[in-house]
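Below is the structure, and that's it, no one-letter string:
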């Protein structure tokens, strides 16, 4: 079994792959090893590498009084754009992603909540030209047992 964090990423990926434009293979990936081919755009990359996951001790959070952790996972959905109007394309994709995530705030009971914190369309600050990328940043609150990060805590 995987860390609960991986189970959470898998649940998010399942939601995003259900969006029609992202249903093809490699359209939604957790982390990428290389560039995305132009014909595969638009695409989404799931990551948490922009920020650290924060955890605090949660006493007596297991069925036998075990300690656990309250965790706060920063999950970024990187949007790779293709359209001639990237800002509009970003907003259209945001509508689809936010709707998919909004109907599953608890991600099938894996988390306490998955809330959108920020979104951003990236542009070159000197020219105002789109960098054809953006992010939707979610804060995922969840609990694990201290001795078993695969298990959700009470």
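All right, it came through fine. Since this is a predicted model, take the numbers as computed values, not measurements.

from here on, contacts and neighbour counts on C-alpha atoms
Noted.

can you list the residues that contact stretch 79-86?
For stretch 79-86, the external contacting residues (C-alpha atoms under 8 Å, 6 or more residues apart in numbering) are 38, 41-45, 89-90, 130, 132-136.

Which ones among those lie within helices?
The helices, defined by DSSP state H, take in 89, 90 from the contacts of stretch 79-86.

Of the contacts of stretch 79-86, keep whichever come out buried.
Among the contacts of stretch 79-86, those buried by neighbour count (16 or more other C-alpha atoms under 10 Å) are 41-45, 89-90, 130, 132-136.

Need the contacts of stretch 79-86 in JSON lines (columns: distance to residue 104).
Converted to JSON lines, these look like this (distance: C-alpha to C-alpha, whole Å):
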{"residue": "38", "distance to residue 104": "31"}
{"residue": "41", "distance to residue 104": "25"}
{"residue": "42", "distance to residue 104": "23"}
{"residue": "43", "distance to residue 104": "21"}
{"residue": "44", "distance to residue 104": "18"}
{"residue": "45", "distance to residue 104": "19"}
{"residue": "89", "distance to residue 104": "23"}
{"residue": "90", "distance to residue 104": "21"}
{"residue": "130", "distance to residue 104": "31"}
{"residue": "132", "distance to residue 104": "27"}
{"residue": "133", "distance to residue 104": "25"}
{"residue": "134", "distance to residue 104": "22"}
{"residue": "135", "distance to residue 104": "19"}
{"residue": "136", "distance to residue 104": "16"}
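
Put this next to the first one:
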């Protein structure tokens, strides 16, 4: 089954793949192993490598009084752009992603909430030229049992 974090990423991926422009294979991937072909753009990459997931103890989280963790997962949706007007393309994709994620704030009961935290379109700070990438960042609050991180806590 995998860590609850993996289940959360799969739930987010399912929401994003439902967006028509991202429905083809490899349009939404958790992490990438290599370069993206120009003709495949735009694509989305899911990651949490920009920041640490933090956790705090949650006493009596299981049905038998087991301890658990309150967790806060920083989930980034990296947007790889293609359009001649990347800033407008980024905004259009933000609308689609925010709509898909906003319709499922609890991700089918896996999480307490998935809240939009920030968005950023990346540009060369010296020239103002788009780097044809951006990120849509969410903070995912969820809870697990300490002895079994595959299971949500109460």
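Yes, it's here. The structure presented is a predicted model; accordingly, all values stated were derived computationally and were not measured.

Quick TM-score on the pair, please.
With the length set by TM-score structural alignment, normalised by the length of structure 1, the two chains reach a TM-score of 1.00; 154 aligned residues with a C-alpha RMSD of 0.2 Å.

on that earlier part again, mind putting the buried ones among the contacts of stretch 79-86 of structure 1 in TSV, distance to residue 32 of structure 1 included?
Formatted as TSV, those follow (distance: C-alpha to C-alpha, whole Å):
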residue	distance to residue 32 of structure 1
41	14
42	14
43	11
44	10
45	7
89	22
90	20
130	21
132	17
133	14
134	16
135	15
136	17
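
if I pick the most centrally placed residue in structure 2, what's in contact with it?
Central residue of structure 2 (C-alpha atoms, centre = their mean): residue 75, 4.0 Å from the mean position. Residues near residue 75 of structure 2 by C-alpha under 8 Å, 6+ apart: 46, 47, 48, 137, 138, 139, 140.

Now flag whichever of the buried ones among the contacts of stretch 79-86 of structure 1 is closest to residue 10 of structure 1.
Of all these, residue 10 of structure 1 sits closest to residue 45, with 12.3 Å by C-alpha to C-alpha.

so which of the buried ones among the contacts of stretch 79-86 of structure 1 comes closest to residue 147 of structure 1?
If you rank these by distance to residue 147 of structure 1 using C-alpha to C-alpha, residue 45 comes first, at 30.1 Å.

hang on, isn't that closest one packed against residue 34?
No: with contacts counted by C-alpha atoms under 8 Å, residue 45 of structure 1 stays clear of residue 34, the gap being 11.4 Å.

Quick check: the farthest pair among the buried ones among the contacts of stretch 79-86 of structure 1?
It's 45 and 130 that sit farthest apart of these, by C-alpha to C-alpha, at 18.1 Å.

The lengthiest strand in structure 1 vs structure 2, average distance?
For structure 1, the strand with the greatest residue count under DSSP state E is strand 130-145. In the superposition against structure 2, strand 130-145 of structure 1 averages 0.1 Å from its aligned positions (mean C-alpha distance after the TM-score superposition for structure 1).

Which elements pack onto that strand?
strand 68-80, helix 86-102, strand 113-123, strand 148-152 (3 or more C-alpha pairs under 8 Å, 6 or more residues apart in numbering; DSSP states H and E).

Take those and write them to CSV, including distance to residue 22 of structure 1.
Output for those, formatted as CSV (distance: least, C-alpha to C-alpha, whole Å):
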stretch, distance to residue 22 of structure 1
strand 68-80, 11
helix 86-102, 10
strand 113-123, 19
strand 148-152, 28
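
Residue 53 of structure 1 versus the residue lying farthest from the centre of structure 1, what's the distance?
In structure 1, counting by C-alpha atoms, centre = their mean, residue 64 sits farthest out from the average C-alpha position, at 31.9 Å. To residue 53 of structure 1, residue 64 of structure 1 is 26 Å away according to C-alpha to C-alpha, to the nearest Å.

now do residue 114 of structure 1
Distance from residue 114 of structure 1 to residue 53 of structure 1, by C-alpha to C-alpha: 14 Å.

Look at those two and report which has more neighbours.
The neighbour comparison of residue 114 of structure 1 against residue 53 (other C-alpha atoms under 10 Å) goes to residue 114, with 23 against 15.

List the residues that contact the residue lying closest to the more buried one once chain neighbours are set aside.
In space, and not counting its chain neighbours, residue 114 of structure 1 is closest to residue 140: 4.4 Å by C-alpha to C-alpha, 6 or more residues apart in numbering. With contacts defined as C-alpha under 8 Å, 6+ apart, residue 140 of structure 1 is in contact with 71, 72, 73, 74, 75, 111, 112, 113, 114, 115.
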